[in-house]
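*Asks:* this one's sequence-less:
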């Protein structure tokens, strides 16, 4: 007496008769097995999406990181997936974790952050080599996230800020150099045509007045002052007027000396 079994479209049936594997794999649809003699094991042939737990590691440039990934695989040989390995899902998961730690140790931090496509390919090859013997094919491996310490994040932020500032200064200096060259060319042209400088000055004044709508003080060109100074006739210089000699104050008349008291007494004695 046979028992009926149904195998779905995405499954394959592996029959063990008295513990021995039968060569034929049952395809999707209706199939018959012998009760108590045959044992039918169904294997899912769909692509399986398995997340790889985050792994801590130290990169080649001595940076501690935490990396997680996701792996896509499918069974290509249902018999090997049941016979060659006890649990192919667990085996693929463990192989993915060890391979991910190995990739972290062989890579630099910049590669983990910017060159993930190459790392994904290397990780896929490391997992696919042993998985072939299990009847499993690795379809794709993707690194999802790279977690960095806070100190490293701050250092990278400062580095990025310094790099942006450096590029901004280079661009600014390049612009100043180009502007100086153009100004030098304009100065050469204006030196040949002085009227062009005056027109440019008037245009600047008009533009500022239109924008600010305020009272402006118009500077008087120095070149025009020099031109008027050269064109003006030279006036004759007047001779200085003769100066009178300084007046000599008149001499004071000498006062008559009066006889002293003793002289008067002597004269009086002679008369006596």
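*Replies:* Thanks, I have it. Note that the coordinates shown come from a computational prediction; the quantities given were computed from them, not determined experimentally.
*Asks:* From now on I want contacts and neighbour counts done on CA atoms only, so please keep to that.
*Replies:* Noted.
*Asks:* Okay, strands next: where are they in the stretch 101-250 of the chain?
*Replies:* Per DSSP state E, counting those that start in this stretch, the stretch 101-250 of the chain carries strands over the ranges 136-147.
*Asks:* Pretty sure residue 103 sits against residue 123.
*Replies:* Yes - with contact defined as CA atoms under 8 Å, residue 103 counts as touching residue 123 (6.9 Å).
*Asks:* which neighbours do those two share?
*Replies:* By CA atoms under 8 Å, 6 or more residues apart in numbering, residue 103 and residue 123 have no common neighbours.
*Asks:* Would you map the helices across this structure?
*Replies:* Ranges of helices in the chain, per DSSP state H, are 78-83, 88-106, 109-114, 116-131, 150-192, 194-212, 222-231, 261-271.
*Asks:* wait, which of those is closest to residue 66?
*Replies:* Taking CA to CA, helix 88-106 is the member of the helices of the chain nearest to residue 66, at 9.0 Å.
*Asks:* this is the comparison structure:
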């Protein structure tokens, strides 16, 4: 009864102050936005928009929700891999609001919550992988992270569309060790190539000598 009375009084104020009140009553949201209206603290059943919609200034408040895809960077996370190597990994996440009503009612800040969940998910998933898997299998790791994030953010009305691993930073000592190993491998391959060339030349010389000997014997 009290709610009805307050709403009725608000409508009367609008009528008596018309046409000045129309500026406060009519609102516009863009094609990519939706408006969630709270009337005396209770959310109305459906999101409004796009376009023009009507509110009662004294009793209604509304929240704009952007439905476009948003991206954010996951800051570099220090991660201990399964084979006990510490690496710093960062990523980028693409998401959008799939349910405007739920994203406003079920979570205080959907964007911030998604970012924090992305950080913990990145650490948890990469902690189960070896360094070799992280370096060579980024696509499947990104797909796994996207699936886990999408499930975790679904109660918030958020849909995670894509996750990409951006960079894997190795410790300086490990980088030097890998560089030394790569250099040693290149040198070994170079030595093998030189040996093969020398053997090939020797074989060719032997064949030429044999041919010359055969020709000399035939002529004699």
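*Replies:* That came through, no problem. Being a predicted model, the structure only gives us computed values, none of them experimental.
*Asks:* TM value for the aligned chains?
*Replies:* Superposed pair, TM-score by TM-score structural alignment, normalised by the length of the second structure: 0.81. Supporting alignment: 196 aligned residues with a CA RMSD of 2.0 Å.
*Asks:* who's in contact with the residue positioned nearest the centre of the second structure?
*Replies:* The geometric centre of the second structure, computed from its C-alpha atoms, lies nearest to residue 93 (CA atoms, centre = their mean), at 2.1 Å. Contacts for residue 93 of the second structure (CA under 8 Å, 6+ apart) come out as 71, 72, 73, 74, 118, 160, 161, 162, 163, 164.
*Asks:* ok so, going back, Throw the helices of the first structure into JSON lines and include distance to residue 20 of the first structure, thanks.
*Replies:* Shown next, in JSON lines, are these (distance: least, CA to CA, whole Å):
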{"stretch": "helix 78-83", "distance to residue 20 of the first structure": "10"}
{"stretch": "helix 88-106", "distance to residue 20 of the first structure": "20"}
{"stretch": "helix 109-114", "distance to residue 20 of the first structure": "47"}
{"stretch": "helix 116-131", "distance to residue 20 of the first structure": "23"}
{"stretch": "helix 150-192", "distance to residue 20 of the first structure": "57"}
{"stretch": "helix 194-212", "distance to residue 20 of the first structure": "96"}
{"stretch": "helix 222-231", "distance to residue 20 of the first structure": "112"}
{"stretch": "helix 261-271", "distance to residue 20 of the first structure": "180"}
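*Asks:* Adding mean neighbour count and distance to residue 40 of the first structure, write the ones you listed out as TSV.
*Replies:* What follows is the helices of the first structure, written out as TSV (neighbours: other CA atoms under 10 Å; distance: least, CA to CA, whole Å):
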stretch	mean neighbour count	distance to residue 40 of the first structure
helix 78-83	18	12
helix 88-106	18	18
helix 109-114	15	45
helix 116-131	18	24
helix 150-192	12	54
helix 194-212	12	89
helix 222-231	10	108
helix 261-271	9	177
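*Asks:* Could you report the distance from whichever residue in the first structure pairs up with the residue nearest to the centre of the second structure to residue 155 of the first structure?
*Replies:* Aligning on TM-score structural alignment places residue 93 of the second structure opposite residue 71 in the first structure. Per CA to CA, to the nearest Å, residue 71 of the first structure is found 32 Å from residue 155 of the first structure.
*Asks:* now swap in residue 207 of the first structure and tell me
*Replies:* For residue 207 of the first structure, the distance to residue 155 of the first structure (CA to CA) stands at 47 Å.
*Asks:* what do you get for residue 49 of the first structure?
*Replies:* Note on residue 49 of the first structure: its distance to residue 155 of the first structure, by CA to CA, is 35 Å.
*Asks:* same question, residue 116 of the first structure
*Replies:* Using CA to CA, residue 116 of the first structure is found at 21 Å from residue 155 of the first structure.
*Asks:* Buried ones among the contacts of residue 93 of the second structure?
*Replies:* 71, 74, 118, 160, 161, 162, 163, 164 (16 or more other CA atoms under 10 Å).
*Asks:* Good, we can wrap up now.
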